Structures are given as C-alpha cells and as structure tokens.
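A.B. asks: Got a predicted structure here, sequence first:
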Amino acid sequence: MSLMLEGKPLGPDEKTLLIAEVSANHDGDLDRALHLVDIAADAGWDCLKLQTYNADSLTMRSDHPSMDVQKSWGRPTLYDLYEWAHMPMEFHRPLFDKARERGLLPFTSIYDPRDLDFIEDLGCAVYKIASFEMTFDDLLRAVGTTGKPVILSTGMATMDEIEHALEVLDKAGSGPVVLLHCCSSYPAPFEQINLRAMALIGERFGRMVGFSDHTIGSRGPLAAAAIGAVAVEKHFTDDPTRDGPDHKFSATPDVMREIAQGVEEIHTLRGSPEKHTTENEVGSKAWGRRSAFALHDLPAGHVVAEEDFRFIRPSAGIPPTDKAALVGARLSTAVRQGHPIRYEDLDR
C-alpha cells in the first residue's frame, strides 16, 4: 500500500511525507507567497499545499447571526474572513511552477466543484479535501471523477461520516484515498489531539492514515510520525506575529526545519517490521550473553554434572537455553578450569 506522487513516495514504509500548508499566510502578496515556497523547500519539506476558494465559493453575504465569527479571527463575519484570507486565482500558476522548480510537490485543497477545471489545468497530481468539506458530497463526487488520489482530512468527523465520504469518493471512481486524522481547533490543544485515533481509523477503513496538525510547535508532527503517520500537514509562516487569520498557529522556519530533521531521524529509528540480531549487536551478543564455563579441570571422558560448570559471560560456550545438552553429556576432550565448554567438546 503506497503511492508515488510526482516522484514523492507516500506509504507506511516511507519517510513521513511533509505537507507545508500556505493557507492564508500569503497575505494577498504574490512575492510573499513565493518566499514561502523557498522557506518550505529550504526547510526540507516535500509538498506545498494551497487553498483554492473565494468568499463566494464558501458562503454568502448575510446578516444572519450564524454568519458571525469569533473576534480572534480578525473579521466580523464568515464572508469578510474568507474575502480577506483567500488566495487570488492568478497566484496558483506561479506558485505551482516555483514549487516544482524547488523540488516540491504542489497541490491544493478544493472547496467548490466549479474550480475543478481550473485546478486540473494546473496539472494537480493529488487533491486535498478539507475537514470542513468532507460532508459536501457534490465536491467529493466531482473530485472522485478525476480518478486522482485524494487526501481527506477528518477533523470534527465521526466514523460514520468518514465511511460516508469514502463511499461517495469510491463510487465516483476516486484514486486511493489517504485519511488525515485532525483536530479542527486553531490552535489545537494537546489534550484534544488523540493521535491514537490514527490506528483506529486505519484499521476500520483499510486506508493509509496521516495527521493534519494545528498544534503549536513540533511535538505533534513528530509524535504522529513516530507512530506511523504516512503524511503530516502543517500551516507555516515566516512571521507568526503578522496580522492574518492563520499566522498565530503556524510553524516558523525553525520549527519547520526541526520537524523535517526529526522526521528523517524517526524514519531511521522506525526501521522495518523485523526482529533480528543487528550487525552492531553481534559484538555485544558475544561478550554479554552467558554460556557454560568449567569450574574445575574436566578430563576427557568425564560425564558433566551441574556442579562442574556455571553459566557466565561471555557467550563462548554452550548457552543456558541448551542446558539439557550439557548435563549428563560425556566430554570428548579435556576442558580446563575457567574455559568454556563448547558443543565440540562433547561426545555426541
């Protein structure tokens, strides 16, 4: 179970795929957005992810009180927030091009089926469905018809909602679907992250599972990688103090580098699902394991009794696990006191 996305491997035996989320941190400035591409590439990340929407594709102008948002988001209504945060459509092509020049896989979150042709023209290799859109069946069907892989975030979701979304995507002919465990809180507190849900999701649906992170710092992504996340997605910025809805919970370049280095080391530490004596352990096994050593001189022809030996370090003789082969055996050769009793010393 693995994928290759424009040369980027994604799978349980691969290094965790790192997805740098630009989100609204472009601040409506193409030069700043292009600078973010360099930050992601220089930090050692694998992918650059955009968000393709505008205020009208997500909501509408309305004076209904349900449209009001918390003051911490910086704008009074959903429409105002998305009008402020959206990325201009003309930014997409230069950002896709710059990402590929820097060795990153560019892709985007799609929010409206009407944007599908535009994104297809960019040569988008994989589609992201945000947690907030996973119940928008029309969008899922449209994306599914491309036959391309889908990365589906599952913030706020129940298991039944995940199952329904997968059914819609599968029936539409979607490519492989990777599920991202997520807590849709900004920022998300550690006590609500529940990374162990990744295993539950993977077992229930038989899909690869990663983590979409909204915590502060590097611990969440690194913990997710350590327990097998195939991908980690995280918002990033060059300045978390700047005005904007997403900067305050986004990773700085230093945190990005820390995550990338940590993920490399974790991949090495995780190794493979095998258990054997490693090359570096051979020496330790030789001097650190116990074996039979003679407590006094034992002549050839002697029948070995328990009082004739002790199991001590190093592992130069018969091991404790085969004591039965030793007790009652006749020696074919003499063994001096303090020397190991070996299999070749026995008359077998």
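C.D. replies: Structure's in. What do you need?
A.B. asks: alpha carbons only for contacts and neighbour counts from here, please
C.D. replies: Will do.
A.B. asks: what's the neighbour count on S72?
C.D. replies: With neighbours defined by other CA atoms under 10 Å, the count for S72 comes to 8.
A.B. asks: who touches the closest residue in space to it that isn't next to it in sequence in this structure?
C.D. replies: Nearest-residue entry for S72: P245, 8.0 Å, with adjacent residues in sequence omitted and distances by CA to CA, 6 or more residues apart in numbering. By CA atoms under 8 Å, 6 or more residues apart in numbering, the contact list for P245 reads A24, S72, W73, G74, A85.
A.B. asks: wait, is P245 part of a strand?
C.D. replies: No. P245 sits outside any strand when classified using DSSP: H, G, I helix; E, B strand; the rest coil, being coil.
A.B. asks: Report the separation between it and G173.
C.D. replies: Shown here: P245 relative to G173, a distance of 35 Å by CA to CA, to the nearest Å.
A.B. asks: Over to F293?
C.D. replies: F293 is 68 Å from G173, by CA to CA.
A.B. asks: who has more neighbours, those two?
C.D. replies: Comparing F293 with G173 by other CA under 10 Å, the one with more neighbours is F293, at 25 against 16.
A.B. asks: And the helix or strand containing that one, how far out from the chain middle?
C.D. replies: According to DSSP states H and E, F293 maps onto strand 291-294. Distance of strand 291-294 from its chain centroid, counting by CA atoms, centre = their mean, to the nearest Å, is 48 Å.
A.B. asks: quick one: contacts of whichever helix or strand comes after that strand?
C.D. replies: Downstream of strand 291-294, the first helix or strand assigned by DSSP H and E is strand 309-312. For strand 309-312, contacts defined as CA under 8 Å, 6+ apart pick out R289, R290, S291, A292, F293, A294, L295, H296, P319, P320.
A.B. asks: quick one: which of the residues you listed is nearest T333?
C.D. replies: A294 (12.7 Å; CA to CA).
A.B. asks: In terms of secondary structure, what does the strand holding F293 contact?
C.D. replies: strand 309-312 (3 or more CA pairs under 8 Å, 6 or more residues apart in numbering; DSSP states H and E).
A.B. asks: What are the boundaries of the helices in the chain?
C.D. replies: Here the chain has its helices, by DSSP state H, at 30-42, 55-58, 78-85, 92-101, 116-121, 137-144, 159-171, 197-205, 219-226, 253-270, 282-288, 323-326.
A.B. asks: by contact count, what packs against the first one?
C.D. replies: Okay, so that is helix 30-42. Packed against helix 30-42 by the contact rule (3+ CA pairs under 8 Å, 6+ apart) you find strand 47-52, helix 92-101, helix 253-270.
A.B. asks: And these: which comes nearest V150?
C.D. replies: Nearest to V150, of all those, is strand 47-52, at 13.0 Å by CA to CA.
A.B. asks: want to compare, so here's the second one:
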Amino acid sequence: MFERRDHAFIVAELSGNHNGSLDRAIELMELAHDCGADAIKIQTYTEDSLTIDSDRDEFMLKGGLWGGQSYYELYKKAKTPREWMKPLFSHAKAHGILLFSSPFSYDDVDCLEEAGCPAYKIASYELNDIGLIDYCASFGKPMVMSTGLALEEEIDRAVAAVRKRGVTDLTLLHCESRYPAVPEKFNLKAIHYLKEKYGCKSGLSNHALGDELDIAAIALGADMIEKHFTDDRQNGGVDSAFSMDVKDLKKLVTDSRMVVSAMGRDGIYLHEDEYGARAGRRSIYLVKDIKKGEPLTDSHVKSIRPALGLEPYLLDSVLGKKALCDLKAPQPLNADDFLS
C-alpha cells in the first residue's frame, strides 16, 4: 500500500489542525491530496483514552508549544472525535483519497474498523504498548510505526508483535520526537539501519520545518516521509507552528520526485545521451610535423581536446615510435600512424 516507485511516499498528518471543525478537516484532507500527498493521516483518540483529568504536577505540560495546560486539556482540544471517523473515511473513499489513522486505544481501533480504516499507524509514544500494537496487527492490515524515543529492544518487541500476527506490509519511521524537532539530533542514518535490521520499509516522521532533512532522508533510502500539514501556520491549530503549509507540501512532493529520479542505480554507467559528449574529452594529437621514419618525441605530441585520437593514457607508450609516413600537424594521432 505504502509504495511508490518514482518517489518517496508522502504522508500529510492533519493531527489537531482541524481546529475542532469536521468541515475544516475535510477541506485540509482534500487540500493535502490536491498538493500531491500520497496519503492523509489523522489521529483517533479521546482525552480519556490518553490520560486522566488532573492538575497534579505530573499531568501538566511545562514549557514548549503547549506549556501551562494539562495533558487532558490539550488532548481534548486536539482530538479528532470518533464520530467524525465514518464521514471522514466515507469522503476519502468517494474522492480517491488514501486516509488512515493512529489509534490510541482498543476502542479507537474498533471505531476505525467500523469506519473502514485501511491501515494503522502506531505513534512513537505508544510503541511500548504491545497490547495495542498486537490488536492493530490482528486485523492483518498494513502498519506504520514511529520509533521516536524507543530503545532498540523496544523496537524489537514491537516488530515481533506485528510479525507474529502475520503482517508483512510494515514501515518503520525514524523520528526525532521533540516539538519542534532539532536538526542536529536527527541521526538520519538510523533510517537505513531500520530497513536493514528489520527487513521492511523505513522512513522519517519529521516535525521540522523545511524539507532539507526530508530530502536527505530520501537520499539515505527513506521510503516514506510523514509531516504535519495545515493550510496556514497562523491559523492557531495546536500543531500549526511546526506544520507544512500548501507551498511547503508542494515543494516536498516536487523535491522528493527529483531526488529519487537522481538516485539512479548501483554501479558506474553512462546514459545514452552522454556518449556523444565523450568526443569533447582529451586525446593524443600531433602538434608538430614529422617525417616518415622519425621517432615521436614529446615535442610532436600532446594531450588536448577533442577526443579524435588515441587515449591520453597511451601517451608514454607512443613516444619513440617511428612515423609510418609524413604527418602534418595538427591532426589526431592514431595507431596506424606509427610502427608498433
């Protein structure tokens, strides 16, 4: 499901940028699709499936984009309500849009199953919830898992749970889990490591603005790029500060196709249209007249452009050879011009 041959698979994450409006969620979904996103992702949870309503210190957010409010307040504001699932997935199906979701509880998964969700994403903070991972995998659908904050043995357990259920379409996303992300903390080489160790697709879930890190990730073999999306970063959405806007998403789509087309294949080879250009390279030319029987010296020959004579690497081997006939400079030197 999550494969494209000519470019990395681009996922636009809506998260809470719908600002509590179903109509706006649909508009953002259509907009991201029109900008070239291969899939749209949402998050399915209630505030009660993530935390409890408490103002005790451990339940309060400190600093950052959401500091000063409780987890419960943030999730209540940011959630995509369960009652939206059926209309969202129905609209996506009717308009040829690939939509999938991150569930955060068994009830969320059940709701998504009823709505016809075709694939599941496990968020970084849920990667240690093996029960939830197992339940998602039990439906046999393609799965994506973010690995931000995870130790390697935790990724091992999560992948084992998915494979135990027979899921073969798995994508692991490397993730720098700060909001917004800090470029020097990315360790993009983990993308290749995930692919090699677990034998699955890999990619990047990125919360940094700009597409420089995404392009670097694709060059390192990323199959998927996931980024938050909004129409305007000034609209007040809970994640809008680190989300792509329309211009950003279009650029990412264009740039991702460019870099994949530039990757080529292993080995050294020429394209068909390059062979003609080889005539502009150097070759051995006679630059001083020579009589029949005279030996060639370095005063007679020189490596210059164009490439109509012998290859320059043969220059030393022709010195001292006798001319077979009178030769007038300038002309390309060929093997039948001198005694071997």
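C.D. replies: Good, I have the coordinates. The structure displayed is predicted, hence computed values, not measured ones.
A.B. asks: which two of the contacts of strand 309-312 of structure 1 lie the greatest distance from each other?
C.D. replies: R289 and H296 (21.3 Å).
A.B. asks: So what's the residue count around the aligned residue in structure 2 for C182 of structure 1?
C.D. replies: Counting by TM-score structural alignment, C182 of structure 1 lines up with C175 in structure 2. The tally of other residues near C175 of structure 2 (other CA under 10 Å) stands at 27.
A.B. asks: can I assume C175 of structure 2 is in contact with A150?
C.D. replies: No. In this structure C175 of structure 2 lies outside contact range of A150 using CA atoms under 8 Å: 9.5 Å.
A.B. asks: M263 of structure 2: neighbouring residues, count only.
C.D. replies: Neighbours of M263 of structure 2 (other CA under 10 Å): 12.
A.B. asks: roughly how far apart are the counterpart of it in structure 1 and E14 of structure 1?
C.D. replies: Structural alignment (TM-score structural alignment) places M263 of structure 2 against R270 in structure 1. Going from R270 of structure 1 to E14 of structure 1 by CA to CA gives 10 Å.
A.B. asks: Also S218 of structure 1?
C.D. replies: 20 Å.
A.B. asks: Next up, the contacts around the closest residue in space to F338 of structure 2 that isn't next to it in sequence.
C.D. replies: Distances taken as CA to CA, 6+ apart place A323 nearest to F338 of structure 2, at 4.2 Å, with adjacent residues excluded. Contact analysis of A323 of structure 2 by CA under 8 Å, 6+ apart lists I290, K291, K292, G293, E294, P295, L296, D337, F338, L339.
A.B. asks: a markdown table for the residues you listed, including neighbour count and distance to I10 of structure 2?
C.D. replies: What follows is the contacts of A323 of structure 2, written out as a markdown table (neighbours: other CA atoms under 10 Å; distance: CA to CA, whole Å):
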| residue | neighbour count | distance to I10 of structure 2 |
| --- | --- | --- |
| I290 | 20 | 66 |
| K291 | 14 | 69 |
| K292 | 13 | 69 |
| G293 | 14 | 70 |
| E294 | 15 | 69 |
| P295 | 17 | 66 |
| L296 | 19 | 63 |
| D337 | 16 | 61 |
| F338 | 20 | 62 |
| L339 | 14 | 64 |
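A.B. asks: Turn those into CSV, columns for distance to E154 of structure 2.
C.D. replies: CSV is the format used below for the contacts of A323 of structure 2 (distance: CA to CA, whole Å):
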residue, distance to E154 of structure 2
I290, 78
K291, 81
K292, 81
G293, 80
E294, 79
P295, 75
L296, 72
D337, 72
F338, 72
L339, 73
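A.B. asks: if we take the residues you listed, which one ends up nearest to L99 of structure 2?
C.D. replies: Once CA to CA is applied, the member of the contacts of A323 of structure 2 that ends up nearest L99 of structure 2 is D337, at 71.2 Å.
A.B. asks: returning to that earlier point: looking at the helices of structure 1, which is nearest to Y186 of structure 1?
C.D. replies: Nearest to Y186 of structure 1 among these is helix 219-226; the distance by CA to CA comes to 13.8 Å.
A.B. asks: For the residue most central in space within structure 1, list the residues it contacts.
C.D. replies: With distances taken as CA atoms, centre = their mean, A229 lies nearest the centre of structure 1, 2.9 Å away. A229 of structure 1 makes contact with P12, T16, M198, V209, G210, F211, according to CA under 8 Å, 6+ apart.
A.B. asks: Please list which of these are preserved in structure 2.
C.D. replies: Here is what carries over to structure 2 from the contacts of A229 of structure 1, by both residues aligned by TM-score structural alignment, their matches' CA atoms under 8 Å: T16, M198, V209, G210, F211.
A.B. asks: In CSV: the helices of structure 1, plus distance to P187 of structure 1.
C.D. replies: Listed next are the helices of structure 1 as CSV, based on distance: least, CA to CA, whole Å:
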stretch, distance to P187 of structure 1
helix 30-42, 20
helix 55-58, 22
helix 78-85, 17
helix 92-101, 26
helix 116-121, 29
helix 137-144, 27
helix 159-171, 23
helix 197-205, 19
helix 219-226, 12
helix 253-270, 15
helix 282-288, 47
helix 323-326, 60
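A.B. asks: G228 of structure 1 matches what in structure 2?
C.D. replies: Using TM-score structural alignment as the criterion, G228 of structure 1 maps onto G221 of structure 2.
A.B. asks: check contacts around the nearest residue to that match once chain neighbours are set aside.
C.D. replies: Nearest non-adjacent residue to G221 of structure 2, counting by CA to CA, 6+ apart: H192, 6.3 Å away. By CA under 8 Å, 6+ apart, H192 of structure 2 lies in contact with S202, L220, G221, A222.
A.B. asks: wait, the first one sits on D169?
C.D. replies: Just to be clear, that refers to S202 of structure 2. No. S202 of structure 2 is not in contact with D169 according to CA under 8 Å; the separation is 11.1 Å.
A.B. asks: okay, those two: which has more neighbours?
C.D. replies: S202 (28 against 18).
A.B. asks: What's the more buried one aligned with over in structure 1?
C.D. replies: Aligned counterpart of S202 of structure 2 in structure 1: V209 (TM-score structural alignment).
A.B. asks: measure stretch 121-128 of structure 2 end to end?
C.D. replies: Per CA to CA, stretch 121-128 of structure 2 runs 14 Å from first to last residue.
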